[in-house]
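**Student:** any chance you can model this:
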Amino acid sequence: MNAKVVVVGSLNMDLVARAQRLPRGGETLPGESFFTAPGGKGANQAVAVARLGASVAMVGNVGDDAYGQQLRRALQVEGVDCQGVGTCTGVSSGVALIVVDAASQNAIVIIPGGNGLLGPESVRRFDALLQQAEVIICQLEVPAATVAWTLARGRELGKTVILNPAPATGPLPAEWFAHIDYLIPNESEAEALAGVKVDDLDSARRAAERLRKMGAGKVIVTLGAEGALLVDAAGSRHFPAPRVQPVDTTAAGDTFVGGFAASLARGLPEAEAIGFGQRAAALSVTRAGAQPSIPYLKELAP
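**Tutor:** Purely as a prediction, here's the structure:
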């Protein structure tokens, strides 16, 4: 079966420590627990798509280490097409060092490993996957040249192109915007991209409107517990989030993106796809870990 969604992005092994609070510079804190789990924004989103109802293929790199084998296997057991996942010899797999505090906020350090070697030619080799897809998703944990090529190719093929600009530290290249159907940043990412302080719904709307003026087709700003804001040519619409007691917010954004993309691929209207992504993300934050927290379609039955 052809994959309806193709994710081009990162695969990381998450090393997760929990503590009462995040450490300050130079400080050593006692931790409460530790575990490892497959992650990486690209892989998380691919797993979310698979679990939430659509066929999906992953294009990315792992290293020739034990983590790489585990990352590939974690995708395969979910039914993700891994023909586009390469192995880089002599290089580690990507690793994310994550500290989660008692309020379920996190701080993350990323070591790219094989992700940093995913060049445009690596994606070009699997152009057939892009041609067969309905939705193409990118993030910013692989080289910018690769993201740029994939966005442009997706637009050339007439696919629905989603960019989750994470992690974002500053503006995107101006030429990227015309290739993006849905730009999906969180509050801090929207602020970094638009140069607008985002601390409430009105400022999120201003940031999204600026990003649309830069050329993005539609912008969905994810606002955590405050829901999501869609801004398009018709104006703006706020989608309140389901109320839950959070345990760990890791991969909540990835779950939203994957759930939204899976819903579009399944033919749901845009508003329903946003609502579905929110419900999936809300359930994910009640569980620990990245991929382990992502729910299955059957858990979200009306």
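
**Student:** contacts and neighbour counts: CA atoms only from here.
**Tutor:** Noted.

**Student:** just say helix, strand or coil for the closest residue to residue 9 other than its chain neighbours.
**Tutor:** With Cα to Cα, 6 or more residues apart in numbering as the criterion, residue 9 has its nearest non-adjacent residue at 4.2 Å, and that residue is residue 42. Secondary structure assignment for residue 42 (DSSP: H, G, I helix; E, B strand; the rest coil): helix.

**Student:** one more, for comparison:
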Amino acid sequence: MSAHITVFGSLNYDLVVSTPRVPNGGETILCDSFATHCGGKGANQALACRRLTPRNIGVRMVGRVGLDSFGDQLKSGLFSAGVDVAFVERVGPDSGIAVILVERSGQNRILVNAGANGTFTPDDVKLELFEHEGQLTSLLVLQNELPLPVVLAAIDLASSHGIKIVYNPSPMDMSIMTPEVISKISYLVVNESELSAMLGQSITDEQLTDQDTLIPYLLKFHKTYDFAGTIVVTLGGSGIVYSVYDKTAGFVEPIKALTVVDTTAAGDSFLGAFVGGIVDHKDIESSIKRGAAAGCLAVQKKGAAESIPILADVQKLLQ
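**Tutor:** The predicted model follows:
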């Protein structure tokens, strides 16, 4: 294959409750529906990369699932979609679980039990995980749903071998967001709250719709962290701002969804399409536009894996 993407991260089995609203403490309410889905930020991003990347580009998932039936479904689901799962290990006893509450507004709240994801140690991070057919992977995609020392070990190993890293630091933990760590990242993909946390400076709702105000925040980030890579900030329905160190900064208009049903996999769909564009040799703005279209399509369907669109639908939306 001409290029290859490796996603190192979590696989979770999602238990999704649709509810009119989140109950108050001690309160019981009737929910609208209950469903189960394969998920986890790592698995969702691997699936998104596969669905939103040309077939000549390989996609590998590196992670762990339990010896339970959830693990069977998580691994077989990715395999059926065309993701390389040779490095998805089966360890006991339990797979990662996410309990997701989705309000009628589309807003979600998520509780996660790490399960097998939490069994990784830094010593488990080997270069062979990031190799394919004798060559190093083109891009390594990381999030924060594995133990943080494992994430740091992966960043250090990949960086030392010249592998470009796409880092989506979610859930955010400022203890590892140091200039030394950030300097090893090629593409940093965050939302506005994560950018605010890293800068220690709040961003108002009014500023979210004013790219001329937001872009200086990105330039400040480059200076604060001595960051020579590309930062992409997703702003939900307000669009995306980005900055390439010492080259350019810009704004991409949002693609508005007709109806917001479930936002669960919107960010992962964006990232998968963006990564696919980068590996497919598209420029930053074109890759971001792919991501915006993928996120728009994702929020119009329920579920995590089920809502991730395919490349053909994204390209059609962008025409």
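
**Student:** just the strands in the stretch 151-300 of structure 1 please.
**Tutor:** Taking DSSP state E, counting those that start in this stretch, the strands of the stretch 151-300 of structure 1 run over residues 160-163, 182-183, 218-222, 228-232, 235-239.

**Student:** whereabouts in structure 2 does the shortest one align?
**Tutor:** Mapped onto structure 2 using TM-score structural alignment, strand 182-183 of structure 1 covers residues 187-188.

**Student:** which residue lines up with residue 4 of structure 2 in structure 1?
**Tutor:** That one, residue 4 of structure 2, aligns with residue 4 by TM-score structural alignment.

**Student:** I'd say its match and residue 135 touch.
**Tutor:** Yes: between residue 4 of structure 1 and residue 135 there is a contact under Cα atoms under 8 Å: 6.4 Å.

**Student:** need the residues touching each of these two.
**Tutor:** Common contact partners of residue 4 of structure 1 and residue 135 (Cα atoms under 8 Å, 6 or more residues apart in numbering): residue 265.

**Student:** residues in contact with the residue lying closest to residue 244 of structure 1 once chain neighbours are set aside?
**Tutor:** Distances taken as Cα to Cα, 6+ apart put residue 282 closest to residue 244 of structure 1, at 6.6 Å, once the chain neighbours are dropped. By Cα under 8 Å, 6+ apart, residue 282 of structure 1 lies in contact with 241, 242, 243, 244, 252.

**Student:** what does residue 12 of structure 1 give?
**Tutor:** Listed by Cα under 8 Å, 6+ apart, the contact partners of residue 12 of structure 1 are 38, 39, 40, 43, 71, 93, 94, 95, 96, 112.

**Student:** what do you get for residue 80 of structure 1?
**Tutor:** 46, 47, 50, 55, 56, 57, 58.

**Student:** try 7 Å
**Tutor:** 50, 56, 57, 58 (Cα atoms under 7 Å, 6 or more residues apart in numbering).

**Student:** among the residues you listed, which one has the most neighbours?
**Tutor:** Counting neighbours by other Cα atoms under 10 Å, residue 56 comes out on top of the contacts of residue 80 of structure 1 with 31 neighbours.

**Student:** what lines up with it in structure 2?
**Tutor:** Alignment note (TM-score structural alignment): residue 56 of structure 1 maps to residue 59 of structure 2.

**Student:** ok, then the element right after the one helix or strand that match maps to?
**Tutor:** Residue 59 of structure 2 is part of strand 57-65 when elements are defined by DSSP states H and E. Remark: after strand 57-65 of structure 2, the chain's next helix or strand is helix 69-81, criterion DSSP H and E.
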